[in-house]
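Asks: give the three-dimensional model of this entry:
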Amino acid sequence: MMMVRIGAHQSIAGGYEQSLKRIANIGGNCLQIFSSSPKGWSFSVPNKSSIDIFVKEKNKLNIDPIYFHATYLINLADGGRIGNLSKQSLISEMNLSPKLGIRGSIIHLGSFKTVKAPLFQDHNMKDKYKVLIKNIKEVLIKTPKESLFIIENAGNRKIGQTLEELSLIFESIDDERARLCLDTCHLFSNGYKFKNDNELNDFINKLKKLKLLEKLEVWHLNDSRDPFDSGRDRHANIGQGLMGMDEFKTLINHPLTKKYPFILEVPGFDGKGPDKENIDILKSCVSPV
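Replies: I've put the predicted structure just below:
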């Protein structure tokens, strides 16, 4: 039987290697971490000793794959100071990834702010969209080929909210290192759901049509505190939100989706972040055959 990869976001407090111990302690076998504060621009490269310890512990515990989640301050549609800081932050992080055996960075692209969709008008790209693509391409040029640039579908009216917009972005980037992370809470809040195989098949066919299935790298599994198609992005523990368990059971057992890593970003039943109880709930959803 194929091993399902179920993990969670964990803290690097006390050293990068501590995140590996934390995920192993709650029963996870894949991992997501921040490289620095998610609400700041500071970036500190671990020394060689710390890197060696992390890699050794990673192999010992068989935690794989591992992803960085980029700082929440990123806005690659900005043509000024914030855009430059966003690029430098990602370049630093994505250059570190291969040294640690990390796949790459999962990224919220940012916001067009006052610029509204559609991104094309009269067959011309809007200026903010041109800035976004230019900045992404610069990051890719300045980072190693082993490091993936993983775009997360957006919640709360940000860039990459719809599958069509994501497809357009990937087409414009035109780089095999650009990949996709799908967050179940964000999908639910933006009008996508799949409570059974038929609905998930329809969703997968839409991904195929938009050339997004070939880009898919990882899933974020989060329940939603808000109703379907609400446009809001507030995560809930698995089974405590409004999505229902059928969606998670369907996703984690479907032959075309069960092969991907599943990463939890839930508040935790004790309010301290992703925990063993959430991971155990997901494990209980896995069909024995």
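Asks: only C-alpha atoms for contact and neighbour calcs from this point on.
Replies: Fine.
Asks: let me see the ranges of the strands in this structure.
Replies: Taking DSSP state E as the test, the strands found in the chain are 6-9, 31-33, 66-69, 104-107, 120-121, 124-125, 148-152, 178-183, 216-221, 223-224, 235-236, 262-264.
Asks: show me what the fourth one is packed against.
Replies: The criterion is 3 or more C-alpha pairs under 8 Å, 6 or more residues apart in numbering; DSSP states H and E, and the helices and strands that strand 104-107 contacts are strand 66-69, helix 81-100, strand 148-152.
Asks: I figured residue 12 was touching residue 19, is that so?
Replies: Yes: counting by C-alpha atoms under 8 Å, residue 12 does reach residue 19; the two are 5.0 Å apart.
Asks: and for comparison, fold this next one:
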Amino acid sequence: MRIGAHVDPADPLAEAAARGAEAVQFFLADPQSYKNPEPREDAERLRASDVDVFIHAPYRLNVASTNNKIRIPSRKLLMTHARAAAEIGAKGLIVHGGHVDGGDLAAGFANWRKAFEYAEKDGGLPLPILIENTAGGENACARRFDNLARLWDAVGEFGAGFCLDTCHAFAGGEDLVGIVDRVKAITGRIDLIHANDSKGGFDSGQDRHDNLGNGKIDPELVVAAIRASGAPAIVETPGGVEGQRADIALLRERSGA
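Replies: Below is the predicted model:
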């Protein structure tokens, strides 16, 4: 079981060492833009490291959108970030489930499928795309698990992976008790856990992460999800090195990792 943190992209391996982390996650470009990643001087070090690397796609990426000015650049951005992530030896590219601009979620699921079809026509994806559940929005493709099932009907055959965020699930209105079994019944897999506490209450729709034990989630439920999934875990929590180091230590101690 590998446990790590979302870190600043400048020197991820140094950030991992400072936290006692076995895995890191970071952005390859401004998460609020459509900018393409730049080549990294530390690519060889990252590939050779025994630290597991995961890349988070920009927040702006929304392949489910029914707005052509968002969806089409998002498809292209998915490919450029996937290729850049593969170049540094990343184990997966995490992408939020996205949302549609109106009430027709069926269009969003169809657009997700088209994104994978587009990728296949463009040479194929060089690493797993890990779709992440989200906390808010009534037109979200991966907030409620009934919608997640519809999404997986559209993309499951393309080998899509899944990233379970505990804060997003809780704030999105999904009970954390037995959550791994419910997710695996839909997706067949969990590739990564985002192990986060939640500042917002259950079903609040608030995407506000907190340090483990400081928010509204019983830390034992987060630990139980990690144990049941057997997946690596990344904390996306506040407090910098000290806050995340404490969260990693808590997870390691209670999970027996």
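Asks: make CSV from the helices and strands packed on strand 104-107 of the first structure and add mean neighbour count to it.
Replies: Formatted as CSV, those follow (neighbours: other C-alpha atoms under 10 Å):
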stretch, mean neighbour count
strand 66-69, 24
helix 81-100, 19
strand 148-152, 25
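Asks: which of these sits closest to residue 112 of the first structure?
Replies: For residue 112 of the first structure, the closest of those is helix 81-100, at 11.7 Å, according to C-alpha to C-alpha.
Asks: which other residues reach the closest one?
Replies: Here helix 81-100 of the first structure makes contact (C-alpha atoms under 8 Å, 6 or more residues apart in numbering) with 35, 41, 43, 45, 51-52, 54-55, 68, 70, 73-77, 103-105, 135-136, 138-139, 142-144, 146-148.
Asks: just the buried ones from the residues you listed, in ChimeraX syntax?
Replies: In ChimeraX syntax, the buried subset of the contacts of helix 81-100 of the first structure is picked out as below (16 or more other C-alpha atoms under 10 Å):
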select :35,41,51,54,55,68,70,73,74,75,76,77,103,104,105,135,136,139,143,144,147,148
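Asks: out of the contacts of helix 81-100 of the first structure, list just those in helices.
Replies: If you go by DSSP state H, those have 51-52, 54-55, 135-136, 138-139 in helices.
Asks: one step back: for the helices and strands packed on strand 104-107 of the first structure, give me TSV that also has distance to residue 236 of the first structure.
Replies: Conversion of those to TSV gives the following (distance: least, C-alpha to C-alpha, whole Å):
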stretch	distance to residue 236 of the first structure
strand 66-69	19
helix 81-100	28
strand 148-152	18
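Asks: for these, which one sits closest to residue 127 of the first structure?
Replies: Counting by C-alpha to C-alpha, residue 127 of the first structure lies closest to helix 81-100 out of these; the figure is 13.9 Å.
Asks: what range in the second structure matches the closest one?
Replies: Under TM-score structural alignment, the alignment places helix 81-100 of the first structure onto residues 69-88 of the second structure.
Asks: starting at the chain centroid, how far to the matching stretch?
Replies: Distance of stretch 69-88 of the second structure from the chain centroid (C-alpha atoms, centre = their mean, to the nearest Å) equals 15 Å.
Asks: neighbours around the residue opposite residue 277 of the first structure in the second structure once aligned, how many?
Replies: Residue pairing (TM-score structural alignment): residue 277 of the first structure is matched to residue 246 of the second structure. Residue 246 of the second structure: 16 surrounding residues under other C-alpha atoms under 10 Å.
Asks: for the equivalent of residue 110 of the second structure over in the first structure, give its distance to residue 155 of the first structure.
Replies: Using TM-score structural alignment as the criterion, the counterpart of residue 110 of the second structure in the first structure is residue 130. Distance, residue 130 of the first structure to residue 155 of the first structure, by C-alpha to C-alpha, to the nearest Å: 22 Å.
Asks: which one of the two is surrounded by more residues?
Replies: Using other C-alpha under 10 Å as the criterion, residue 130 of the first structure and residue 155 rank with residue 155 on top: 24 against 15.
Asks: tell me who's in contact with residue 28 of the second structure.
Replies: Applying C-alpha under 8 Å, 6+ apart to residue 28 of the second structure gives the contacts 9, 37-38, 55-57, 81, 84-85.
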